[in-house]
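**Student:** Let me see the structure of the following:
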Amino acid sequence: MKNLLLHRVGPRGHADHGWLDTWRTFSSGNNSDPDRMHFGALRVLNDDTVGPGMGFGTHAQVIEAEDVQVMSSGTGITHSERARDHDKPVHFRQIWAIPRESNVAPRYDQMTLPAGPDDALRTIISPDPNASGLWMHQDAWFLLGHFVGPVHFTYAPQRAGNGVYTFLIEGEASVAGQELQRRDGLGIQGEEAIDIQMGSHGGQLLLIDVPMDLN
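**Tutor:** Have a look, this model is predicted:
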């Protein structure tokens, strides 16, 4: 049976720490909502903006526009985030997934996506270290599409028992019969093929294909 979990942009959790302005799809910190704790292995999906020249520092690894970075904290890792430019903020999405195993070796990996629209979904993260893109310690797939027009397609989960969380970064779309606006999210379970129709002006869509059973 199809099961939908709709997260509109408005009720997202929000915190402004001065140096960090964050909008949270799922509950964290003082923002507690039992209906927004997680979607299967997907635990955090934040829209973060770090103020110009602000953050907290440790290393100097730079993430440019269109970059994707994967981090496995594993047995322990030191991490920092800082806006490199002192005259403009940096905006990015921070996403956490619950791993399938604990105490793995800590690691970073990073890639740059091709610039411009491609009118198709591109796998950017998967469980396979030998596949193109990045990999992670979970049976999860992250796909990103940048569309210029009203593209229509279907998506099938990569693995039996997985659910799919769609996050509309930009534009308008209809996903599994639900009309989505910019920054809306929709979790879908029990669907073999998910119908997706991008709006007349296209947009940018993130699909997160994750295990629903964490046992």
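**Student:** Please make it C-alpha for all contacts and neighbour counts, starting now.
**Tutor:** OK.
**Student:** State the helix or strand in which the residue positioned nearest the centre of the chain lies.
**Tutor:** Most central in the chain under Cα atoms, centre = their mean is I95, positioned 5.0 Å from the mean C-alpha point. Element membership of I95 [criterion: DSSP states H and E] is strand 90-97.
**Student:** Show me what the strand ranked longest in the chain packs onto, helices and strands only.
**Tutor:** What stands out as the longest strand in the chain, according to DSSP state E, is strand 194-211. The contact analysis (3 or more Cα pairs under 8 Å, 6 or more residues apart in numbering; DSSP states H and E) places strand 194-211 against strand 141-147, strand 152-155, strand 162-175.
**Student:** Now render those as JSON lines, adding distance to F56 and mean neighbour count.
**Tutor:** Output for these, formatted as JSON lines (distance: least, Cα to Cα, whole Å; neighbours: other Cα atoms under 10 Å):
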{"stretch": "strand 141-147", "distance to F56": "27", "mean neighbour count": "21"}
{"stretch": "strand 152-155", "distance to F56": "39", "mean neighbour count": "13"}
{"stretch": "strand 162-175", "distance to F56": "26", "mean neighbour count": "23"}
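**Student:** to compare against the first, here's another:
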Amino acid sequence: MTQSILHKAATRGSADHGWLKSNFTFSFAEYYNPEKIHFGALRVLNDDNIAEGRGFGTHPHDNMEIITIPLEGAVAHKDSMGTEEVVRAGEIQVMSAGTGVSHSEYNPSETDPLSLLQIWVFQNKKNVTPRYGQMNLDEKAMHNQFAQILSPNADDAGVWINQDAWFSMGNFDKDVAQTYNIKKAGNGVYAFVISGSVTINDQKLDKRDGFGIWNTDHIEFTSNSADAKVLLMDVPMQID
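**Tutor:** Below is the predicted model of the structure:
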């Protein structure tokens, strides 16, 4: 029997540090909700706004896949692997922390704000060699359909991670209907509405709402507005 969980935008955790305003779908930092720890292998879904010229100083991670999707502005990334890159809206970045990596993230602009999603996914292999990846998103491929932007396969579309997870994103006109087929048995899908309004499996969702579905092999999607932008995260529901 299909199961689901709804996380309305207003029920998320939040933090306001002045230069950083964050909303947390799952427990993170000082925000703890025992009913919102993770969705299968999806551990963190943070919706961050970072002020001009500010950011996170160097800090460590290990044994986690860290995915960053800028929505507005750009983030300057520097890490202990020697990577120095700027990731802009319209791109996706992944860092496989593995055995351990330190990095910093800043808004390099003195005039433009930075809005981004930071997502953590549990790895299916411990202590892998740390790795960095980045790519442009294909806006044409995402028009009125879900385009894959992340997978477990280095030779497949999008960036890749050490987990049987697939991310897809789409930008939709009003009244577009789609069926999304879950990629692997035992996976569920967590949908996050970046903008606009949509309906998934008869559940209406608005901007920044999240909706998890599992024990099914597909979901039914309809866009309710002309500015609907949605991220689907297809992840294992069981983690080791």
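**Student:** care to give me the TM-score?
**Tutor:** TM-score for the superposed chains, counting by TM-score structural alignment, normalised by the length of the first structure: 0.96, backed by 215 aligned residues with a Cα RMSD of 1.3 Å.
**Student:** contacts for the longest strand of the first structure?
**Tutor:** 40-42, 139-158, 161-177 (Cα atoms under 8 Å, 6 or more residues apart in numbering).
**Student:** Repeat the analysis, applying 6 Å as the threshold.
**Tutor:** With contact meaning Cα atoms under 6 Å, 6 or more residues apart in numbering, strand 194-211 of the first structure is reached by 40-41, 140-155, 162-176.
**Student:** do stretch 111-124 of the first structure as well
**Tutor:** E66, D67, V68, G133, F142, L143, L144, G145, H146, F147.
**Student:** List the buried residues of it.
**Tutor:** The neighbour-count check on stretch 111-124 of the first structure (16 or more other Cα atoms under 10 Å) flags D119, L121, R122, T123, I124 as buried.
**Student:** now stretch 183-203 of the first structure
**Tutor:** Residues 183-191, 194-199, 202-203 are the ones in stretch 183-203 of the first structure that count as buried (16+ other Cα under 10 Å).
**Student:** cool, and stretch 57-72 of the first structure?
**Tutor:** Quick answer for stretch 57-72 of the first structure (16+ other Cα under 10 Å): I63, V68, V70, S72.
**Student:** What of stretch 21-39 of the first structure?
**Tutor:** Per 16+ other Cα under 10 Å, stretch 21-39 of the first structure contains these buried residues: D21, T22, W23, R24, T25, F26, S27, R36, M37, H38, F39.
**Student:** Any idea how many residues pack against the aligned partner of R107 of the first structure in the second structure?
**Tutor:** By TM-score structural alignment, R107 of the first structure lines up with R131 in the second structure. Counted with other Cα atoms under 10 Å, the neighbours of R131 of the second structure add up to 15.
**Student:** before we move on, what about F92 of the first structure?
**Tutor:** 16.
**Student:** quick one: contacts for it?
**Tutor:** Contacts of F92 of the first structure by Cα under 6 Å, 6+ apart are D48.
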